[in-house]
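A.B. asks: the following block contains a protein sequence and its predicted model.
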Amino acid sequence: MHHENLHLKQGTSRLRNAHPEAGLSLVEVMVTLSIVAVATSLIVLTLPRAQPQKQAVGLLREALERTSERALITGQPSGMVFEQGRYSPAIWQDETWRLIGSQNLPAGMSILIDGEPLRAADATEAPVPAVIFDPLGHTPPVTIDLVRNDFVTRLTLGADGKVAVDMPS
């Protein structure tokens, strides 16, 4: 029996000594992980950044829906004024449109209304909404494109005041 145990121990040590360089050293593992981390960072940095686009679309959609609801609740026309780099809800009051707040768009983002770029506003003109919500719930259909770095997201405003979003994947 003692002879068999000795034989087992010798066989085990023979296996360990057969390939002394089997496996990876800690340095090799760390270098490999570093290379993978750098490659992943480079790939992530080259991906298009849709996050600001998604956030801007969400905010505009909410603003359009709130403005539509405001017209229905208050019984007075409401609208959305679009200017270069921002948009503002507006209400019809005292025979003129009055802006009630403003939301800036992310840098480099532009707006197209029904496929047309915004026209430059004259400083002497009162703002006129590109989208008007009727207090009776009738809204002319409008498409609003948010464009940034050739990435276009379309918001379609239906006659019922509902907003549909078409965001390419």
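C.D. replies: Here it is on my side, so go on. Residues are numbered from 1 along each chain as shown.

A.B. asks: switch to C-alpha atoms for all contacts and neighbour counts from now on
C.D. replies: Will do.

A.B. asks: from residue 99, how far off is the residue lying closest to residue 81 once chain neighbours are set aside?
C.D. replies: Nearest in space to residue 81, with sequence neighbours left out and distances taken as C-alpha to C-alpha, 6 or more residues apart in numbering, is residue 129 at 4.1 Å. Residue 129 sits 10 Å away from residue 99, going by C-alpha to C-alpha, to the nearest Å.

A.B. asks: please compare the first structure with the one that follows:
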Amino acid sequence: MIDIFSPAKHSDAQAPLRDPEAGLSLVEIMVTLSIIGVATTLILLTIPARPLHKQEADRLQEALEQTAGRSLVTGQPMGLIIEGQSYTPAIWQNGNWRPLQSYQLPSGIRFEIDGKAPMAPEEGETALPAVIFDPLGHTAPVSIELVRNNSRTSLTLLADGRVSTEVR
């Protein structure tokens, strides 16, 4: 009976020689990795890009959520000023809305707030926020649509500050 669990006994004092053909060479591994890299690149290039209005809707949703969160953290009312082709988070300080960094929409995309185009401020007046976030987490529900050609992406701000998105 052969004991397969005991160490092998060799009559020679030398260790057994390895087969030089066993295993993979560095060149073979590098060629394989190169083929995988090229295949991955080709696959990624065939994935269609997301529509521009959907990308902008995601960016606007993030701005709404960040503004709501900042209002909760700082304990100060925050708002989102929407005018023409841009939107700007604003903070309520010393009885005035102080705008923060503005973001410009790409050409061809426009806003609608509750089904209407945003109102431009009168000459000499500051723009007021279309959306106001209370530091307690409450906000008035509002629907903001990004319109491009026949595509509409609707962002509905709920009373608890959550944002739901619908593409039409």
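C.D. replies: That came through, no problem. All values derive from a computational prediction rather than experimental measurement.

A.B. asks: still on that earlier bit, residues touching the residue nearest to residue 81 of structure 1, list them.
C.D. replies: Going by C-alpha atoms under 8 Å, 6 or more residues apart in numbering, residue 129 of structure 1 touches 79, 80, 81, 82, 90, 97.

A.B. asks: out of these, which sit inside strands?
C.D. replies: Taking DSSP state E, the ones among the contacts of residue 129 of structure 1 that sit in strands are 79, 80, 81, 82, 90, 97.

A.B. asks: spit out the contact partners of the last one.
C.D. replies: When you say that, I think you mean residue 97 of structure 1. Counting by C-alpha under 8 Å, 6+ apart, residue 97 of structure 1 touches 90, 91, 126, 127, 128, 129.

A.B. asks: in PyMOL, how would I select just the buried ones from these?
C.D. replies: Buried members of the contacts of residue 97 of structure 1 can be picked out in PyMOL with the line below, counting by 16 or more other C-alpha atoms under 10 Å:
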select buried, resi 90+91+127+128+129
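
A.B. asks: burial count for the residue nearest to residue 104 of structure 2 when sequence neighbours are not counted?
C.D. replies: Leaving aside its sequence neighbours, residue 104 of structure 2 sits nearest to residue 86 (C-alpha to C-alpha, 6+ apart; 4.3 Å). Here the number of neighbours of residue 86 of structure 2 (other C-alpha atoms under 10 Å) works out to 14.

A.B. asks: state the helix or strand in which residue 28 of structure 2 lies.
C.D. replies: Following DSSP states H and E, one finds residue 28 of structure 2 within helix 26-46.
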